[in-house]
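A.B. asks: Sequence plus the predicted model coming up.
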Amino acid sequence: MSTKIQFSKYQGAGNDFVLIDNRNGLFDRKNEELVKKLCDRRFGIGGDGLMLLQNTENFDFEMVYYNADGAEGTMCGNGGRCIVAFARDLNIISEKTDFLAVDGPHDAEISSDQVNLGMINVDKIARDGESFVMNTGSPHYILKVENLKDLDVFNEGSAIRNNETYGAKGINVNFIEEEEGGYFVRTFERGVEDETFACGTGATAAAIAMAIDKDLYGDISIPIRVLGGQLYISFTRQGNTFTNVYLKGPANFVFSGVIEID
C-alpha cells in the first residue's frame, strides 16, 4: 500500500531542504531509509537534508533535522532559517519565533526572505595545526587557504573529514579566504559527503575563527560569501567566549508537492 506525503522545498543560499509539516505525527521519524529516499536527487525529491516541523511544549515548533544520508543530524543553520520561513508560510508564526532544535532553543526574526537566526554560544575553540576546531551546533574544522576558487574542496575536505582524528564521528570542513568586504567560504559537509552551496553553522564557525585570527573583540559583524549567496554573522566576543551569535541570510520557497511512496 502506497503512502502520499505532502512536502515543501526551500533553499537558503543554495543549501536545499525537503520540509514536512509533521504536527499530526504521521511521518515515522525513525524511518531513515525513507528520509534517504526523499533526499535522493535522482529517485526522490532531492535535497541536502530533510526537516520535520513538529509540535512541542513551550515553543512555536520543534525542528527535527536529517542529513541526506537519512541519519538524524546535528544543528543546521541554513535549515534553521528555512524552517522559520516554512513556519511563517504555514501561519504558525509571523515575524518572530522561538523554536526548539537538537542543540536547544533558537530565536529568529524574519523579514521578507531574510531570516536572522540565533545560534548557540561558543566558548570551546581548539587548534589543529593551523586550523580552528569548534562546535556551532555542528562540529567544524576551519582552515585559511589561498586561491579558494580553484581548490579541490571535495577531495581535500573528504581527506580531513575521514582522517584518523575525525573519521569516527566526522566533521564539517570549511576552507576560508579573505576577500574585499569580507570572506569567501567553501564547505565539505559530513552526512551529505560532498561540497554544498552553503553551510550556516560552517559560516558561523568561520566568522568566529576569523575574529580570533584578527584579534577582534566586542560587537562584531562579519560578511561571509558562499557559493550560493551571501550570509552575515554577528556576535559579541569577550575573552574567548562568543555570545549573541546570529546567522542572517536568505530562506526561499522553491516548490511544494505530493510524493507517493510504496
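C.D. replies: Sure, I can see it.
A.B. asks: CA atoms for contacts and neighbours, from now on please.
C.D. replies: Noted.
A.B. asks: ok, and residue 75, which helix or strand is that part of?
C.D. replies: For residue 75, there is no helix or strand it lies in under DSSP states H and E.
A.B. asks: can you pull out the strands in the stretch 151-262 of the chain?
C.D. replies: Ranges of strands in the stretch 151-262 of the chain, per DSSP state E, counting those that start in this stretch, are 172-179, 182-189, 194-196, 218-226, 229-238, 241-250, 252-261.
A.B. asks: Next up, a structure to set beside the first:
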Amino acid sequence: MNINFFKYQGAGNDFILIDHRTGPIKDIDYERVKQLCDRRFGIGADGLMFLTSNPDYDFEMLYFNADGRPGSMCGNGGRCIVAFAKHLGIIDKETNFLAVDGPHYAKISAEGNWVDLQMIDIDTINTDGDAYVLNTGSPHYVLQMQNLASYDVYQNGKAIRNNDTYKKEGINVNFVEDKGDYLFVRTFERGVEDETYACGTGVTAVALSMAQHKHQNGHIETPVKVLGGDLRISFDYNGEQFSNVFLCGPAEKVFEGTIPFPQDGQPGQS
C-alpha cells in the first residue's frame, strides 16, 4: 500500500518524514530505511522520521539514521518535524513533543519556516586531549581548527569516529574555526558515516564547548555557519550548567510523494 512521505531540510540537513498517527506501518527493518535514505536508489536523506501520537504530548518523534538504525536525538530533524507538525495542522506557534532524549519545547514562525528548538540542559563537558566531548542529545567530539574550509573532514572525522575510544558506540565529530563574529563548523556524522551539510546537536555542542573554552558567562547568542547555511545557538551559562539552550534555524519542505509500505505494525520492529 502506498503512503505519503514528505522531504524537509534544515540548513542542508535533509530528512524523510512520515505521518504515523493513523494506519501504523509494519516491520520497518534497517535495510528498508537505509534504502529509502540512499541518494541513488531511494529518496535520499540524512535520516527518516515518523511523527507518531503520544497522549501526553502534541506528538512523538521517532528517528532513524541513514544507515537504517534507530538514532539518538537529531536537532535539525527536531526542527524539521516541528515544521511538519505545523504543516499537518497539529500545532500552531508552539509545541511540546517527545523525542528519544526526552521532552522538547519549540516555537515556530507564522510562515512555518523558522524553528527555535529547546535542547537539553548540559552540566558536563569532558576533554580528550585538545578536544571537548559532550552529549547534547547525541554524543559529540569538538576540535578547534584553522583553515577549516580546506580541511579533509571526511577522512579525519572518520578516523576519530572509528578510533579505539569511540568505535563501539560511535561519536559525531565536529571541527570548528572561530571566525570572531561567528563559528564555522563542519561535522562528520555517525549513522550517516559521512560529512553532512549541518548537524543540529553538533553545532549546539560546539557553541557550548567554545563558551566554556572562552570562559563566557551569562546569556550567550552564538551565530554558526555550516555548509548548508546559518544557524544560531542561544543559552544561559553560569560557569557550571548550560540551560535554556535553543537551536534556531530554517526548516523547509522540499517536496512530497508516495512510497509503498506494508501496514499494521509498529515502526522499528524488525
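C.D. replies: Nice, I can see it. A quick note: this is a predicted structure, and the numbers were derived from the prediction, not measured.
A.B. asks: Would you mind reporting the TM-score between them?
C.D. replies: The TM-score (TM-score structural alignment, normalised by the length of structure 1) is 0.97; 260 aligned residues with a C-alpha RMSD of 1.1 Å.
A.B. asks: hang on, the earlier thing: got the strands of the stretch 151-262 of structure 1 as a markdown table, with mean neighbour count and distance to residue 86 of structure 1 columns?
C.D. replies: A markdown table is the format used below for those (neighbours: other C-alpha atoms under 10 Å; distance: least, C-alpha to C-alpha, whole Å):
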| stretch | mean neighbour count | distance to residue 86 of structure 1 |
| --- | --- | --- |
| strand 172-179 | 22 | 26 |
| strand 182-189 | 24 | 23 |
| strand 194-196 | 20 | 21 |
| strand 218-226 | 18 | 22 |
| strand 229-238 | 20 | 19 |
| strand 241-250 | 21 | 13 |
| strand 252-261 | 13 | 8 |
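A.B. asks: Quick one: closest of these to residue 29 of structure 1.
C.D. replies: Ranking those by proximity to residue 29 of structure 1 (C-alpha to C-alpha) places strand 252-261 first, at 15.1 Å.
A.B. asks: so how far does the closest one sit from its counterpart in structure 2?
C.D. replies: For strand 252-261 of structure 1, the mean deviation from structure 2 after alignment is 1.2 Å (mean C-alpha distance after the TM-score superposition for structure 1).
A.B. asks: now the helices for the stretch 51-200 of structure 2?
C.D. replies: Remark: helices assigned in the stretch 51-200 of structure 2 by DSSP state H, counting those that start in this stretch are 75-87, 153-161, 200-213.
A.B. asks: before we move on, the earlier item: distance to residue 121 of structure 1 for the strands of the stretch 151-262 of structure 1 - can I get that in TSV?
C.D. replies: Below are those laid out as TSV (distance: least, C-alpha to C-alpha, whole Å):
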stretch	distance to residue 121 of structure 1
strand 172-179	18
strand 182-189	21
strand 194-196	24
strand 218-226	14
strand 229-238	9
strand 241-250	5
strand 252-261	26
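A.B. asks: Figure out which of those strands is closest to residue 81 of structure 1.
C.D. replies: For the strands of the stretch 151-262 of structure 1, the distance to residue 81 of structure 1 is smallest for strand 241-250, at 7.6 Å, taking C-alpha to C-alpha.
A.B. asks: Now do the closest one against helix 200-213, angle only.
C.D. replies: Here strand 241-250 of structure 1 points in a direction 130 degrees away from that of helix 200-213 (axes from the mean of the first three to the mean of the last three C-alpha atoms, to 10 degrees).
A.B. asks: most packed of the helices of the stretch 51-200 of structure 2?
C.D. replies: helix 75-87 (a mean of 27; mean count of other C-alpha atoms under 10 Å).
A.B. asks: looking at structure 1, where would I find the counterpart of that one?
C.D. replies: The aligned range for helix 75-87 of structure 2 in structure 1 is 77-89, by TM-score structural alignment.
A.B. asks: Dump the helices of the stretch 51-200 of structure 2 into JSON lines; add distance to residue 144 of structure 2 as well.
C.D. replies: JSON lines is the format used below for these (distance: least, C-alpha to C-alpha, whole Å):
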{"stretch": "helix 75-87", "distance to residue 144 of structure 2": "21"}
{"stretch": "helix 153-161", "distance to residue 144 of structure 2": "12"}
{"stretch": "helix 200-213", "distance to residue 144 of structure 2": "9"}
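A.B. asks: Nearest to residue 122 of structure 2 among those would be which one?
C.D. replies: Ranking those by their distance to residue 122 of structure 2 (criterion: C-alpha to C-alpha) puts helix 200-213 first, at 8.6 Å.
A.B. asks: which residues make contact with the closest one from outside it?
C.D. replies: The contact list for helix 200-213 of structure 2 (C-alpha atoms under 8 Å, 6 or more residues apart in numbering) reads 73-77, 125, 132, 134-138, 140, 142, 172-174, 176, 183, 185, 187, 217, 222, 224, 233, 239, 242, 247.
A.B. asks: so how far does that helix sit from its counterpart in structure 1?
C.D. replies: Superposing on structure 1 and averaging over aligned pairs (mean C-alpha distance after the TM-score superposition for structure 1), helix 200-213 of structure 2 comes out at 0.3 Å.
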